[in-house]
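Asker: heads up, no residue letters with this:
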């Protein structure tokens, strides 16, 4: 924050210097002499140096913006992973608690059974067998009585063993519950720390973005940069595609059998051109800007801008392979999918990416989380469709909602 304040103060002084230079030139023009001409040239040189300093500060802020957005993407992905881990831990805890309840019920049942057996033994009296011996009853009756008392003794021993086993299992289960609760607490603590990092990075990104927008040269340069970024992105995508094809060609020579199988599998896929009007919507928001609409006085939209909620899952419009996944100036966090028939779909302004270059994805699969990277004021998704490098209106390709 201190650095931004110093930068704004310095920027104000530099702007004043530029104005004074221009004003001095206007006043001194009719009375120009060799001496004041040298003075004007010196002021012009200083003005150019001042402009160079402003541009240097601007580049530094743009670099900080890119670093901040990449940090947000990484931290948001970790928050998402921690949420999934917490869900699993809660499910495990619920299972353990249910098991504990069953074990406690079983323990009470075993205790009740043992109490009944002990009460029965006490009421009948264990000296009945001795009485039979002293009274010299017939041997068959004596034998049956002995077997009955042996059975009762064994039943009591079995009940004691079952009770001890239930008690041990209950203690083990309660230990697991304690461990799961501790793990859950740790995950919650980790999530809070990670979310704090995300918030800090967002604040840092917002400060850098506000500083950029206050720069008098930023809006004028942004129009030209958009065109250059578009061409640079197309060139990079083309290069990435060529590099991927080269790698696949080398792999095909080394593993001929595997390449043949892959070719047969790709030929079995439905052609992309036949899916017009059937593609899945990347997000469920409304269309903010249409293809061909004015993006600025000199630039038109090459795709469409769709509203989205921050962190909302961005889905692949069709099956394909990730051609590019990373940060690109003007588009933020970008993922591009290569489909057959030379079609490419591009998804920009994301918060974070869920796949890397080379991954195979399927229609409707989550490939990113929506955000407002690339210097955007609101959360949205930029969606572009191109064929052989030429942008097409993506709306007729999408299914009706």
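Answerer: Looks like it came in fine. Given the structure is predicted, the values throughout are model-derived calculations rather than measurements. Numbering: from 1, shown residues only.
Asker: use CA for all of it now, contacts and neighbours both
Answerer: Fine.
Asker: And the most centrally placed residue in the chain, how far from residue 367?
Answerer: Note on the chain: the residue nearest the mean C-alpha position is residue 77, at 3.3 Å, using C-alpha atoms, centre = their mean. Here residue 77 is placed at a distance of 12 Å from residue 367 (C-alpha to C-alpha, to the nearest Å).
Asker: ok so, going back, thought the residue nearest to the centre of the chain was touching residue 352?
Answerer: Yes: with contact defined as C-alpha atoms under 8 Å, residue 77 and residue 352 form a contacting pair (6.6 Å).
Asker: thinking again about what came up before, just name whatever secondary elements the helix or strand hosting the residue nearest to the centre of the chain is in contact with.
Answerer: For residue 77, the element it lies in under DSSP states H and E is helix 34-124. For helix 34-124, the elements it packs on are helix 2-28, helix 139-214, strand 332-338, strand 343-353, judged by 3 or more C-alpha pairs under 8 Å, 6 or more residues apart in numbering; DSSP states H and E.
Asker: So what touches the following helix or strand past that helix?
Answerer: Per DSSP H and E, the first helix or strand lying C-terminal to helix 34-124 is helix 128-135. Contact with helix 128-135 is made by 142, 145-146, as judged by C-alpha atoms under 8 Å, 6 or more residues apart in numbering.
Asker: Narrow these to those that are buried.
Answerer: With neighbours counted by 16 or more other C-alpha atoms under 10 Å, the contacts of helix 128-135 contain no buried members.
Asker: With distance to residue 90 added, can I get those in a markdown table?
Answerer: A markdown table is the format used below for these (distance: C-alpha to C-alpha, whole Å):
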| residue | distance to residue 90 |
| --- | --- |
| 142 | 60 |
| 145 | 55 |
| 146 | 55 |
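Asker: which among these gets closest to residue 96?
Answerer: The nearest member of the contacts of helix 128-135 to residue 96, counting by C-alpha to C-alpha, is residue 146 at 44.8 Å.
Asker: another structure for you, compare them:
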């Protein structure tokens, strides 16, 4: 049985012997070469950082998806609120036009009523004056008396018609005034609704803007996290390659030294068979020591 050495690999790829007892099969030294502990720890640390950063980025991406969904809902709500606001404003504008029309109608009716009242007053005054001046003629002239009676009857009918017109005008004016009051009440309600909708729309837009700011910040954080992930993965790849190269170099050196040690042992055995002794050189003794002793 021959001794077997385990070699430790430094970052620069140099090999340091760590001696241990082991078995060697078929005269060939097959040694395991673990990488330097610091490099392995560094690799594990980088891999842990990568896993942690990946979790953080996934969580941020989920938050982004949630924010985007909320923003979509808010955009739809803002669009609906804007549509209702336009409808309310349109209704309010129409009510304002109707109220203006009602006010114009009432003013016109007031003018008509005033004109009818003036005409009625003028007719009554004319009838009174005519009656005063023709009183003596009524006594002496029966024809004038009949004519006066007809005129009085005519004025009576005319005055009654105008009084009825005035009454109708008054009723119409009252109805128009009632309609205007109803329209003004609707106008007040629509104006209140308009203010409420404007406040709601402003609130929705403020919430949307806040979410957009949060989304922008989150996008920047995700981008930075992905950049860090790229750098960590690049570092991991470089470290893996360095470790692989160091392990390959150490393994190749160990295999070469094992072959050289076997050659020394073969020379010793050959000398022994011939009855002589082969004395290894200093470097060969060091080699034999590193590969498991003489």
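Answerer: That came through, no problem. Fair warning: this is a prediction, and the values are worked out from it, not measured in the lab.
Asker: before we move on, back to that, how about the helices and strands packed on helix 34-124 of structure 1 in JSON lines, adding distance to residue 229 of structure 1?
Answerer: Output for these, formatted as JSON lines (distance: least, C-alpha to C-alpha, whole Å):
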{"stretch": "helix 2-28", "distance to residue 229 of structure 1": "26"}
{"stretch": "helix 139-214", "distance to residue 229 of structure 1": "18"}
{"stretch": "strand 332-338", "distance to residue 229 of structure 1": "11"}
{"stretch": "strand 343-353", "distance to residue 229 of structure 1": "13"}
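Asker: nearest to residue 231 of structure 1, of the ones you listed?
Answerer: Here strand 343-353 is closest among those (C-alpha to C-alpha), at 14.0 Å.
Asker: For the closest one, grab the matching residue range in structure 2.
Answerer: Using TM-score structural alignment, strand 343-353 of structure 1 corresponds to no residues of structure 2.
Asker: on contacts alone, who are the packing partners of that strand?
Answerer: Secondary-structure packing of strand 343-353 of structure 1 (3+ C-alpha pairs under 8 Å, 6+ apart): helix 34-124, strand 332-338, strand 366-370, strand 380-387.
Asker: Please identify which of those is closest to residue 289 of structure 1.
Answerer: Proximity to residue 289 of structure 1 (C-alpha to C-alpha) singles out strand 380-387 among those, at 9.3 Å.
Asker: and the closest one, how far out from the chain's middle?
Answerer: 20 Å (C-alpha atoms, centre = their mean, to the nearest Å).
Asker: again with stretch 161-168 of structure 1
Answerer: For stretch 161-168 of structure 1, the distance to the chain centre is 47 Å (C-alpha atoms, centre = their mean).
Asker: now do stretch 240-259 of structure 1
Answerer: With C-alpha atoms, centre = their mean, you get 30 Å for stretch 240-259 of structure 1.
Asker: coming back round to it: okay, the helices and strands packed on strand 343-353 of structure 1 in JSON lines with distance to residue 268 of structure 1 next?
Answerer: Shown next, in JSON lines, are those (distance: least, C-alpha to C-alpha, whole Å):
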{"stretch": "helix 34-124", "distance to residue 268 of structure 1": "34"}
{"stretch": "strand 332-338", "distance to residue 268 of structure 1": "17"}
{"stretch": "strand 366-370", "distance to residue 268 of structure 1": "24"}
{"stretch": "strand 380-387", "distance to residue 268 of structure 1": "21"}
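Asker: Of the ones you listed, which is nearest residue 159 of structure 1?
Answerer: Per C-alpha to C-alpha, nearest to residue 159 of structure 1 of those: helix 34-124, 5.9 Å.
Asker: Give me the range in structure 1 that stretch 247-255 of structure 2 lines up against.
Answerer: So stretch 247-255 of structure 2 is aligned with nothing, judged by TM-score structural alignment.
Asker: cool, and stretch 116-125 of structure 2?
Answerer: Stretch 116-125 of structure 2 covers residues 110-119 of structure 1 once aligned (TM-score structural alignment).
Asker: Mind listing what's buried along the matching stretch?
Answerer: The neighbour-count check on stretch 110-119 of structure 1 (16+ other C-alpha under 10 Å) flags 110-111, 113-114, 117 as buried.
Asker: how big is the offset of it relative to structure 2?
Answerer: Mean deviation of stretch 110-119 of structure 1 relative to structure 2 after superposition (mean C-alpha distance after the TM-score superposition for structure 1): 1.7 Å.
Asker: Quick one: residues in contact with that stretch.
Answerer: Counting by C-alpha under 8 Å, 6+ apart, 152, 156, 159-160, 162-163 sit against stretch 110-119 of structure 1.
Asker: For residue 100 of structure 1, give me its contacts.
Answerer: Residue 100 of structure 1 touches 170, 173-174, counting by C-alpha under 8 Å, 6+ apart.
Asker: Residue 240 of structure 2 too?
Answerer: residue 43.
Asker: Look up how far residue 284 of structure 2 lies from it.
Answerer: The spacing between residue 240 of structure 2 and residue 284 of structure 2, counted by C-alpha to C-alpha, is 34 Å.
Asker: Residue 151 of structure 2 too?
Answerer: Using C-alpha to C-alpha, residue 151 of structure 2 is found at 162 Å from residue 284 of structure 2.
Asker: can you check residue 38 of structure 2 too?
Answerer: Distance from residue 38 of structure 2 to residue 284 of structure 2, counting by C-alpha to C-alpha: 31 Å.
Asker: Of these two, which one has the most company?
Answerer: residue 284 (18 against 11; other C-alpha atoms under 10 Å).
Asker: is it true that the more buried one touches residue 259?
Answerer: No: at 11.9 Å, residue 284 of structure 2 does not count as touching residue 259 under the criterion of C-alpha under 8 Å.
Asker: The strand or helix carrying residue 222 of structure 1: which residues count as buried?
Answerer: Here residue 222 of structure 1, judged by DSSP H and E, is contained in helix 218-254. By neighbour count on 16+ other C-alpha under 10 Å, the buried set for helix 218-254 of structure 1 is 223, 225-226, 229-230, 233, 237, 241, 252.
Asker: aligned partner of residue 91 of structure 2 in structure 1?
Answerer: In structure 1, residue 91 of structure 2 lines up with residue 85, judged by TM-score structural alignment.
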